[in-house]
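>>> Sequence and predicted structure, then a few things I'm wondering about:
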Amino acid sequence: MQQSLSAQILVINLKHSTDRWLNVSKQLDQLGMPYTRIDAVWGKELTQEQLSAVIDTSRSQREFHYQLTAGEIACYLSHLKAWQYIVDHQLDYAVVLEDDVCFSSDFKDIHEAIAAVYEPWHVLKLAAPFKQQPAITTRAIKQFDLVRYRKPPIGACAQVISLAGAKRLLAQRPPLFRPIDVDIQWQHELGLQVYGLLPYTVDNTHTHGSDIKSVADRRQVKRHPWRRLKHQLLLYLDGRKAAAEFEHTN
């Protein structure tokens, strides 16, 4: 049974990224889907005091394998603005998009599919732009499969955040210590119910370059391989716990 829900499409965009904005807005206009622009945070404009106020350096050293760059922090803060918009406007959910994306024709049916999800959820993944992750189909919704993950796919270019999900995330972040897309993978730690709608209807265009890397190249940040290996193991265990809880409640 479909529900009547209040929802919006939120597009995160830097004010100077006009080419990206023209590209994404043109696509959404062609699909006949209304949208709202969220003014993204620009990492180069963040002061050291602003960065220090939102980053937990000691926790990052314990629980992630490198220190976040200003661009990654700005990206996370931009998503926080989108989540706060959901809460401020008391939306049932919002489709949160980054601006360097392209859509399949099925994206126009995404609201109808979301309205048919009766399972409690906080995040619905609509894209896996970097690496596919194994998914377990729970049921079919129109032309989509509603799936669960042991490890949600990385990438935050397109995900649906429910009101409950926005509240839960905002209660825990900041402080920040992982990139946004890695953080969402820790579904058990954050108390999130993460699903996906397959086939994915959104992809990263991979054509405009990275705004994050234009602030500071995270590939140049010192990394700690053994710490990364430890966190990968802990993330695997986090996914096992999330899967066990899902199986217990269904």
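Noted; the coordinates are in hand.
>>> going forward, measure contacts between C-alpha atoms and count neighbours the same way
Noted.
>>> Which residue ranges of this protein form helices?
18-31, 48-54, 57-63, 70-88, 110-115, 163-170, 180-185, 187-190, 211-215, 225-249 (DSSP state H).
>>> closest one to residue 101 among these?
In terms of CA to CA, the element of the helices of the chain nearest to residue 101 is helix 18-31, at 6.6 Å.
>>> let's bring in a second one:
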Amino acid sequence: MKIFVVNLERAAERRVAILRHLAELGLEAEILPAVEGARVDRASLGPDAEPGLSNGEVGCYLSHVRFWQTVVERRLPHAIILEDDVICSPTLMRVADEIAALDLPWDAVRLSALQPIRGIPLLTLSGGERLILPNKHPSGTQAYMVSLAGARRLLDAIAVPKGPIDDTLDRYWRFGLCVPVLSPSVVVEDASLASSIAGRFGSDGGNSIPRRVARHFARVAEAERRKIAVFLMARRLRAHLHKAD
């Protein structure tokens, strides 16, 4: 299975370190040049793009879009994307190959998470890892895999950056996408490396009491919608698995 590492051209030390780490695991990867958000013409993103995103967030988002496009252009049945600040488990490829062989209509599977993984279990792999349909935000895009059909659906549904890429994938259910998360993770963030993304969306302003109250009620309403949507999706997936058996 093809592995890509998204890496800024100027981040040579990270590039060398991640390729060395993967080689120690017996893995090869192709560097996927990351998009420099500061060089992006915001007008080219179209009127639906979120103007409040930082340059780092835009670059990160478009780098992942480039990954999906590459998978489609090369017609890769499955592929893995890694960010360049991760540590991978030796079980990574065994897990990825098992997931790829599943008769389950997933679009992407997140192989890492920055927050505790909570949701509805779908199945258990041979090593005891579980695929969970999250109903809480796992956050992070340090590592995930896509199918060819999934890459196409991701491009159709979320190619325009309307928020940070990890927040958008957290809200997969809004777009009719199937994006389980693996638990426990087989890829973790290297805490010794600082993030290359600065100025998170919504970090400036918007802290008046009325706005905080409005955001609170909006989050509560979204959480209820998410629970229902994820429950129904999990029921369909379990029925699919039962029928396949």
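Looks like it arrived, so ask away. Not measured: the values here are computed from a predicted model.
>>> Can I get the helices of structure 1 in JSON lines including distance to residue 103 of structure 1 and mean neighbour count?
Below are the helices of structure 1 laid out as JSON lines (distance: least, CA to CA, whole Å; neighbours: other CA atoms under 10 Å):
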{"stretch": "helix 18-31", "distance to residue 103 of structure 1": "8", "mean neighbour count": "15"}
{"stretch": "helix 48-54", "distance to residue 103 of structure 1": "33", "mean neighbour count": "12"}
{"stretch": "helix 57-63", "distance to residue 103 of structure 1": "34", "mean neighbour count": "14"}
{"stretch": "helix 70-88", "distance to residue 103 of structure 1": "20", "mean neighbour count": "21"}
{"stretch": "helix 110-115", "distance to residue 103 of structure 1": "11", "mean neighbour count": "17"}
{"stretch": "helix 163-170", "distance to residue 103 of structure 1": "24", "mean neighbour count": "20"}
{"stretch": "helix 180-185", "distance to residue 103 of structure 1": "20", "mean neighbour count": "19"}
{"stretch": "helix 187-190", "distance to residue 103 of structure 1": "26", "mean neighbour count": "18"}
{"stretch": "helix 211-215", "distance to residue 103 of structure 1": "20", "mean neighbour count": "16"}
{"stretch": "helix 225-249", "distance to residue 103 of structure 1": "29", "mean neighbour count": "14"}
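>>> Can you add distance to residue 198 of structure 1 and give these back as JSON lines?
Rendered in JSON lines, the data for these read as follows (distance: least, CA to CA, whole Å):
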{"stretch": "helix 18-31", "distance to residue 198 of structure 1": "19"}
{"stretch": "helix 48-54", "distance to residue 198 of structure 1": "34"}
{"stretch": "helix 57-63", "distance to residue 198 of structure 1": "31"}
{"stretch": "helix 70-88", "distance to residue 198 of structure 1": "23"}
{"stretch": "helix 110-115", "distance to residue 198 of structure 1": "11"}
{"stretch": "helix 163-170", "distance to residue 198 of structure 1": "20"}
{"stretch": "helix 180-185", "distance to residue 198 of structure 1": "17"}
{"stretch": "helix 187-190", "distance to residue 198 of structure 1": "19"}
{"stretch": "helix 211-215", "distance to residue 198 of structure 1": "27"}
{"stretch": "helix 225-249", "distance to residue 198 of structure 1": "19"}
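>>> Show the contacting residues for the residue most central in space within structure 2.
Among the residues of structure 2, the one closest to the centroid is residue 141, at 4.1 Å (CA atoms, centre = their mean). Contacts for residue 141 of structure 2 were tallied using CA atoms under 8 Å, 6 or more residues apart in numbering; they are 82-83, 110, 112-113, 165-166.
>>> Out of the residues you listed, which comes closest to residue 38 of structure 2?
Of all these, residue 165 has the smallest distance to residue 38 of structure 2: 16.6 Å, by CA to CA.
>>> Would you confirm that that closest one contacts residue 63?
No: taking CA atoms under 8 Å as the definition, residue 165 of structure 2 is not a contact partner of residue 63, at 9.7 Å.
>>> Need the nearest residue in space to the alignment partner in structure 2 of residue 37 of structure 1, chain neighbours excluded.
Taking TM-score structural alignment for the superposition, residue 37 of structure 1 sits opposite residue 31 in structure 2. In space, not counting the residues next to it along the chain, residue 31 of structure 2 is nearest to residue 5; the distance is 4.9 Å by CA to CA, 6 or more residues apart in numbering.
>>> ok, the one you found touching residue 32?
Yes: counting by CA under 8 Å, residue 5 of structure 2 sits close enough to residue 32 to count as a contact (5.6 Å).
>>> Just want to know which of the two has more residues nearby.
For residue 5 of structure 2 and residue 32, the more surrounded residue by other CA atoms under 10 Å is residue 5, and the numbers stand at 25 against 21.
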